[in-house]
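Novice: Quick one: sequence plus predicted model below, questions after.
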Amino acid sequence: MATRLKYPFDNPVEALREYRASSPNRVFLVDDEGRSLTYGDLYEESARLASAMQGLGVGKGDRVGVVMSNGVELVNILFATWTLGATAVVIDPLTISEDLDYQLSDASPKVVFVDPQVMERERGVLSRFNTVVTGSCANCLTYSDLLNRGSVGGLKTEYVNPRDDVGLIYYYAGIASRTEQVWHTFYGLFTGPYAFGEALNLGEDDVVIVTAQLAHILGLTEFLAAFLRGSRVVLVRHFDVKLVPSLVSKYGVTVFAGVPLMFDQLLNNNELDPKTLSTLRIALSAAAPLPPQTQLGFYQRFGVPLVQFYGLTEAFVLTLQPLSYREVTGTVGSPIPDVEVKIVDPRNPGRELGVGEVGELMVKAPWVMKGYSDPEDTRRAFYNGWLLTGDLMVMDERGLLYFRGVKKRMIKYKGYPIFPRDLEVILMKHPAVKEVYVTGEQAENPSIGQIPVAYVVLKEEYRGKVSEGELMDFVNSRVAFYKKLRKVYFVDKLPT
């Protein structure tokens, strides 16, 4: 039976109002450029921004596109959007070309906020949208321009139904095995991160460094967990193996979450003095399997427990490895408060499996997604109110879960999710391609995970006239770096 929590609020904006009233001058966030935000700053600036966004026609239920790396502006934009009862459509800033065009066109946002680098790179795509640039930009509406238009007194807010209204959309769909909208309610945005913070025992004495992008569920969950539990946040634009340890030491960071490759890089940095990370009480790894040698080596060198946790875009964080089992490798832990789990027959979710049997993980929690944009995909993702994760796991006699593979079609590269179907759709647009099958091939470095490779059947008239490199370039010029094909194999028949 899951441990039940009582939640003090039902959405992040309510928590901000409470913190602003009780501790307006308390700094809760610093970034890697030395900028800071108090609760009062965040309230005032997000309210002014929300007021100005109303002037652009943004209201309750509307969508606001956000294509940005971590930073103070991104935090203000998210809270401004939620203050209006609008939906933040958060897109990975590495998304390019056709991928970006598809996601923005599909979402139909009233306004899109972008970094200057994104604007420079994707000006053609963004010219079709009402775009705000967060830095300097000639002939562009900038974040500063917009902020100067707003006022706290001019803000008009509407009632939000937290359990039904959608506050966040990510473009993902691991269970559906393709890219589409994943809908999260305002209630989920509070309860999921809050419960993760409860599992970590986060409090006002903690300092949490956020290196994963808020454009991914890992980064957003870690940030919101710290914010909602009253911890201080150190927000990093991009992970850097030399910068992050210096920030840990400078700000007395106690909690650090990342992907396995980050911990490998720290562990392999021979110039790093172990004392630099001495303030950490826990390090957390997710998004890909953590190699045992990394997990044990990190603890042996730095004296900091490195444990795994597990979640997915459709359900925030679900499990955490307890510190009492910190020397156990390979486990993603046990359910955090308010999470129920079952291991079921992948072909018959009505049949629950026992200890030691490999099956599909099925979960239930207050913060599980509302659904996908495709109703049929939503229907297939649930069974009697339980989310079918598509991940194969086994549970031991202690209640610890171990990842054993995936039922869904998905590749993990450096912790980034790649959906083979997305790459297949692009390849099928090439005139030479008759059939294609994309899958993952294990990389030499286990921390990298899998690399995407394509098996291609060419049309008869193109055989010998098209190279593997040409097809790779055709795909790779249209997708983010982590989605790029690494190999193409020409075959007479697709693998089964």
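Specialist: Thanks, I have it.
Novice: from here on, contacts and neighbour counts on C-alpha atoms
Specialist: Will do.
Novice: check contacts around residue 332.
Specialist: Residue 332 sits next to 307, 308, 309, 310, 319, 320, 321, 400, 401, 402, 403 when contact means C-alpha atoms under 8 Å, 6 or more residues apart in numbering.
Novice: doesn't the second one fall inside a strand?
Specialist: This points to residue 308. Yes - the assignment for residue 308 by DSSP: H, G, I helix; E, B strand; the rest coil puts it in a strand.
Novice: any idea how far it is from residue 112?
Specialist: From residue 308 over to residue 112 the distance is 35 Å, taken as C-alpha to C-alpha, to the nearest Å.
Novice: When these two are compared, which one has more neighbours?
Specialist: residue 308 (28 against 22; other C-alpha atoms under 10 Å).
Novice: And the more buried one, how close does it get to residue 444?
Specialist: 22 Å.
Novice: related to what we said a few turns ago, are any of the contacts of residue 332 buried, and which?
Specialist: 307, 308, 309, 310, 319, 320, 321, 400, 401, 402, 403 (16 or more other C-alpha atoms under 10 Å).
Novice: this is the other structure I want to compare:
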Amino acid sequence: MERRLWHNHYETGIANNIPEEKLSSLAHLIDESVHRYQNQEAFLSMGKSVSYGEIGKLSDAFAAYLTNDLGLKKGDAIAIQLPNTIQYPVVLFGAIKVGLVIVNTNPLYTSREMAHQLKDSGAKAIVILDNFASKLEGALPELTDLKHIVTTGIGDLLDGAKGHLVNFAVKYIKRMVPGYKLPGAVKLKSALKAGHGQNFTRPQLGPEDPAFLQYTGGTSGVLKAAVLRHRNILANVAQLSQWMSKLLVLGQETVGTAIPLYHIFALTANCFLFFKAGGRNVLIANPRDMVGFLKEIRHEKITVLTGVNTLFNGMLNHKDFDKVDFSRLKLTIGGAMAVQKSVADRWLAKTGVALSEGYGLTEASPVVAVHPFNKKVKQGSIGLPLPGIDVSIRDDAGMEMPLGQAGELCLKGPNVMAGYWKDGELEPIGEDGWLATGDIAYMDETGYVFIVDRKKDMILVSGFNVYPNEVEEVIASHPKVLECGVVGIADEDSNERVKAFVVRKDDSLTVEEIRKHCKKSLTRYKVPKLVDFRDELPKSPVGKILRRKLK
């Protein structure tokens, strides 16, 4: 395979590599943007707006509290379990400024899952939303390293009476805050008050210092932490900045952030990228509340929107979708799961803007490939590798595959993690620096990469490989289908059988209709033997359909 042939198909003016990074750390990035865009709006959440200057002062107050009151120091781990509210960037930026290592924690975790992550990371502190605090209480007996707990209500940083009303409604009307007892816990508002106006010592931070222990299913499917250094995130921000340089206008973009900021895609592509660019970030605390989500962005004149296939599909199928002002929208990117053609086609028809599929993984901080924005989207492809990223398609023996032939996607670049966190130590990815992603892919003659499927999700039917993405794409194109998921289940005769789980858009849809529809586009062994209709499918907080739960 010709090396780096994708460079030949970059937009004119896009360099093959990113320039040498002038920022020494993420703290440096934050300080630069606060200074440059002081009076501009940085974040908007539930009607509350904060400027760059205000977010700088609030995060300074929290940084002072962390060091002066709690005694935390550079290299200590702090867990954050918050949705997309103003609290998240305040806590995140404050912790980064004093050199803490961030452990983003999924709010949907059970006490057992929370205990595993907090123990494994050695977190000494946690900032947690009241809604999830009861689960932390259940995990506490196992958390000997955890010394400090900071809690917050969802309305705590909203203005005046509104904050109290929101907290009252969430706790007493919606009953979303189970009772809990966390001895010694401090409210975030009290912590900010204590740190306000205090000086704090900033540690010397460099590009090689760890910034995040970002937990992921990993390329093996086992939950573990990718060690992301400051330079890894900065590199990916630089790669994305260069890729979008002809599209984005510094200080003038409004990005819709429905993906949780604790997810690596939103963390890099929405939070850090647009904070560096002086963007305005509209934070959506609960994108599953489609009525509330569409209402919140209705008049915000979003210029950039990131999401997942299920989010865009849900938007398109909602009665309020046409009320949203998309007149300034110029970029829509789908990540975390495959973008289905039926969804992409409808999005383009409705908004006039192509839904570009991107690809990334936590271990790469995360974005690896995106479509050029001046060319027609090559349907089914994840686009071209970003500047500075090297890609290789390899067989099981590690040999590079010819163009057009599928193998495991491997990659290398400044955005790739240092390694995994194991038993309190860094486990490097290997001397050669190549990361095997666990994804099956091929590259065409123009350098565009196509993901066939996850290696571990591949279904083996009588010796033939069946990739769930392909079957899902066909089923989703049926006009009576809302969404679907495909898995393999054990079968004595053929090793595995293909099973589809389908949410209907039209209740008249039958199993036979689906099978007949599939037979038009799929060879016999790929057609689902079993079809199970469901009211909903299990999803991650990002909205990605969880095949492992379907199994």
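Specialist: Thanks, I have it. Bear in mind that the values here come from a model prediction, so they are computed numbers and not experimental data.
Novice: that older thread, any chance of CSV for the buried ones among the contacts of residue 332 of structure 1, columns distance to residue 239 of structure 1?
Specialist: As requested, these are arranged in CSV below (distance: C-alpha to C-alpha, whole Å):
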residue, distance to residue 239 of structure 1
307, 19
308, 19
309, 19
310, 20
319, 24
320, 23
321, 24
400, 30
401, 29
402, 28
403, 26
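Novice: From those, pick the one nearest residue 62 of structure 1.
Specialist: residue 310 (31.2 Å; C-alpha to C-alpha).
Novice: Grab the nearest non-local neighbour of that closest one.
Specialist: Nearest non-adjacent residue to residue 310 of structure 1, counting by C-alpha to C-alpha, 6 or more residues apart in numbering: residue 319, 5.2 Å away.
Novice: Contacts only, for the counterpart of the one you found in structure 2.
Specialist: Under the alignment by TM-score structural alignment, residue 319 of structure 1 pairs with residue 369 in structure 2. Counting by C-alpha under 8 Å, 6+ apart, residue 369 of structure 2 makes contact with 358, 359, 360, 382, 383, 384, 385, 386.
Novice: that's a strand at residue 369 of structure 2, yeah?
Specialist: Yes - counting by three-state DSSP, residue 369 of structure 2 is part of a strand.
Novice: any idea how far it is from residue 218 of structure 2?
Specialist: Counting by C-alpha to C-alpha - residue 369 of structure 2 and residue 218 of structure 2 are separated by 18 Å.
Novice: what does residue 483 of structure 2 give?
Specialist: 26 Å.
Novice: what kind of secondary structure is the corresponding residue of structure 2 for residue 159 of structure 1 in?
Specialist: In structure 2, the residue matched to residue 159 of structure 1 (TM-score structural alignment) is residue 204. For residue 204 of structure 2, the secondary-structure state derived from three-state DSSP is coil.
Novice: Burial check on residue 204 of structure 2, number of neighbours?
Specialist: There are 12 residues near residue 204 of structure 2, going by other C-alpha under 10 Å.
Novice: can you pull the contacts of residue 476 of structure 1?
Specialist: Here residue 476 of structure 1 is in contact with 483, 484, 485 (C-alpha under 8 Å, 6+ apart).
Novice: can you tell me which residues contact the residue sitting nearest the centre point of structure 1?
Specialist: Nearest to the geometric centre of structure 1 sits residue 216, at 1.7 Å (C-alpha atoms, centre = their mean). By C-alpha under 8 Å, 6+ apart, residue 216 of structure 1 lies in contact with 92, 170, 313.
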